[in-house]
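*Asks:* Predicted structure and sequence below. I'll ask about it afterward.
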Amino acid sequence: MNSIYDLRQFLQKCGAFVYTGDRLGDLELFEIELKQLYEWNMIDVKTFQQGMLIIKKEISDVKKAKS
C-alpha cells in the first residue's frame, strides 16, 4: 500500500465504501474504518501503520491546499 488510491482499494476489499464528496471527510472516515479493522484484528499492525501514514500525509496535503 503506497497511496491513498491503494488504501481506498484495500478498504473496499474489506467492505468499506467511502465517498462523501468532501475530501477531508473521506479521509477522516478512512481513518475510522482502518482503526476499526485493526481493533477487530482483521489487519496486522504493519498494514494499520502504513494506512495511517498515508491518511495523515493526505490530510496534511489537503489542509495545505486549502490554506
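*Replies:* Happy to help now that I have it. Numbering: from 1, shown residues only.
*Asks:* use CA for all of it now, contacts and neighbours both
*Replies:* OK.
*Asks:* Go ahead and confirm Phe30 touches Tyr19.
*Replies:* No - using CA atoms under 8 Å, Phe30 is not in contact with Tyr19, being 9.7 Å away.
*Asks:* what about these two, which has more around it?
*Replies:* Shown here are Phe30 and Tyr19; by other CA atoms under 10 Å, Phe30 has more neighbours (23 against 13).
*Asks:* for comparison:
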Amino acid sequence: MKTLYDVQQLLKSYGTIVYLGDRESDIAMMMLELDELEQAGVLEKKQYDSAKVILAYELQQSRKS
C-alpha cells in the first residue's frame, strides 16, 4: 500500500466508501474508519499502520496547499 487510492481500495474491500466532497474531511473520515476496523480486529496491524501513515502524509500535504 503506497497511495491514498490504495487506502480507499482497502476500505472499499470492507464495504466502506468515503466521499464527503472535501479532501481533508475525506481523509479524516478514512482515519476514523481505519480505527474502527482495527478496534474490531478486522484489519491487520501492518495494514493499519501503513494506511495511517499514508493518510497522515496526505492530510499534511492537503493542509500545505
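*Replies:* Structure received. Please read these numbers as outputs of a predicted model, since none were measured by experiment.
*Asks:* Kindly provide the TM-score of these chains.
*Replies:* Scored against TM-score structural alignment, normalised by the length of the second structure, the superposed chains reach a TM-score of 0.97; 65 aligned residues with a CA RMSD of 0.5 Å.
*Asks:* residues of the helix ranked longest in the second structure that come out buried?
*Replies:* For the second structure, the helix with the greatest residue count under DSSP state H is helix 45-64. Within helix 45-64 of the second structure, the residues that count as buried by 16 or more other CA atoms under 10 Å are 48, 51-52, 54-55, 58-59.
*Asks:* Make JSON lines from these and add distance to Thr3 of the second structure to it.
*Replies:* Listed next are these as JSON lines, based on distance: CA to CA, whole Å:
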{"residue": "Tyr48", "distance to Thr3 of the second structure": "14"}
{"residue": "Ala51", "distance to Thr3 of the second structure": "9"}
{"residue": "Lys52", "distance to Thr3 of the second structure": "11"}
{"residue": "Ile54", "distance to Thr3 of the second structure": "7"}
{"residue": "Leu55", "distance to Thr3 of the second structure": "9"}
{"residue": "Glu58", "distance to Thr3 of the second structure": "9"}
{"residue": "Leu59", "distance to Thr3 of the second structure": "12"}
